[in-house]
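Asker: Requesting a structural model of the entry that follows:
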Amino acid sequence: MKKIRNNLVGVDQGSHVLFEDYDVGGEMWTGSGNREVWHPVRFAQPFKTPPAVHVSVTMWDMSTEANQRADIRAANIRSDGFELVFTTWEDTKIARVRADWMAIGELPYEDDWDLY
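Answerer: Take a look at the predicted model:
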C-alpha cells in the first residue's frame, strides 16, 4: 500500500493512441516483428515520490481471425513520468490501441527540506 504523508495529493491523467498500424502495414497488424510498444509519459509536474499509476485500454481495434491477446502495464515509474507498455504475441493482429492512465501521489510541500 502506498502511504501519502501530507495533504498535498496530486492526480494527473492522460490518453494516448499508442499506434495505428492498419493503414501502414505495421508490425502489430501484420503479426510479425516487434510486438511491443513503449510510450514515454511525462507528468504535468513531478510528484514528491513515484506515484501509483493505473493504465487501461480504452480503445482497441483487433482482427477477429485469431485470438485476442494483449498486455498493458506501467513500467519504470518515476516522480516525473513512466513508460506505458503494450504487448501482444502469436498471431494476434491489432490495428490500433488507445490507452488511458491516471497517477495519484504525494506532491512536494513548500516546507520540505533537503538537508543533504
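
Asker: going forward, measure contacts between C-alpha atoms and count neighbours the same way
Answerer: Noted.

Asker: and E90, what is it in contact with?
Answerer: G31 (Cα atoms under 8 Å, 6 or more residues apart in numbering).

Asker: please redo it, this time with the cut-off set to 6 Å
Answerer: Contacts for E90 (Cα atoms under 6 Å, 6 or more residues apart in numbering) come out as none.

Asker: Can you give me the neighbour number for the closest residue in space to L8 that isn't next to it in sequence?
Answerer: Closest residue in space to L8, ignoring its immediate chain neighbours: L107 at 5.4 Å, by Cα to Cα, 6 or more residues apart in numbering. By other Cα atoms under 10 Å, 22 other residues sit near L107.

Asker: another one to check against the first:
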Amino acid sequence: MKRLNSHQIGIDEGFVSLFDHWAQTTVMWDGAGERTVRATVSFDEPFAEPPTVSLSIAVLDADNESYLRLNLRTEDVTTTDFTIAADTWEDTRIARLGMRWTAIGVLVDTDELWDV
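Answerer: Got it, this is the predicted structure:
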C-alpha cells in the first residue's frame, strides 16, 4: 500500500489511442511474433512524487481467428509523465487499442512555493 502523507492529493485521468490499424498500418496487425507499442502520456500538472497509475482498456479491436494475447503495463512513471506499453505475441492481430488511465498522487504543495 502506498500511504499519502499530504492533504493535497491529485487525480489526473485521460484517454490515449495507442494505435489504429485503420488509420495507419501497424506491426500489431501486420506483424508476427513478439511486438510492443509504447506511448508517452504527460500529466496536466506535475505531481510532487511519481503517482500510482492504473490502466483500463477502452477500445480493443482484434482479429477473431487467433487467441487474444495482450500484456499492458506502465513504464517510467515520473512526476510529469509515464509510458504505456502494450505487448502481443505469436499470431495475435490487434487493429485498434485505446486506453483509459488514472493517476493518483501527492500534488506539489503550492504553499511551499512562497518565499516570504
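
Asker: now for the residue nearest to L8 of the first structure: what does it line up with in the second structure?
Answerer: Aligned by TM-score structural alignment, L107 of the first structure pairs with L107 of the second structure.

Asker: if I look at that match, how far off is A86 of the second structure?
Answerer: 28 Å (Cα to Cα, to the nearest Å).

Asker: so what's the most centrally placed residue in the second structure closest to, chain neighbours aside?
Answerer: Using Cα atoms, centre = their mean, the residue of the second structure that lies closest to the mean C-alpha position is I84, 3.4 Å off. Nearest residue to I84 of the second structure, sequence neighbours excluded (Cα to Cα, 6+ apart): T74, at 4.7 Å.

Asker: same deal with E13 of the second structure?
Answerer: T102 (4.3 Å).

Asker: quick revisit: the residue nearest to the centre of the second structure sits in which helix or strand?
Answerer: strand 81-88 (DSSP states H and E).

Asker: so how much does that strand differ from the first structure once superposed?
Answerer: If you overlay the two and look at strand 81-88 of the second structure, the average distance to its match in the first structure is 0.6 Å (mean Cα distance after the TM-score superposition for the first structure).

Asker: okay, and that strand goes to which residues in the first structure?
Answerer: Mapping strand 81-88 of the second structure onto the first structure (TM-score structural alignment) gives residues 81-88.

Asker: so how far is that stretch off the chain centroid?
Answerer: 5 Å (Cα atoms, centre = their mean, to the nearest Å).

Asker: again, but for stretch 54-69 of the second structure
Answerer: Relative to the centre of its chain, stretch 54-69 of the second structure is centred 15 Å away, using Cα atoms, centre = their mean.

Asker: need the strands for the first structure, in chain order.
Answerer: For the first structure, applying DSSP state E gives strands covering 9-20, 36-42, 52-62, 71-75, 81-87, 94-106.

Asker: Make TSV from the ones you listed and add distance to M1 of the first structure to it.
Answerer: Shown next, in TSV, are the strands of the first structure (distance: least, Cα to Cα, whole Å):
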stretch	distance to M1 of the first structure
strand 9-20	15
strand 36-42	23
strand 52-62	9
strand 71-75	17
strand 81-87	19
strand 94-106	12
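
Asker: W113 of the first structure is nearest to which of those?
Answerer: Using Cα to Cα as the measure, strand 94-106 is the one of these that comes nearest W113 of the first structure, at 15.2 Å.
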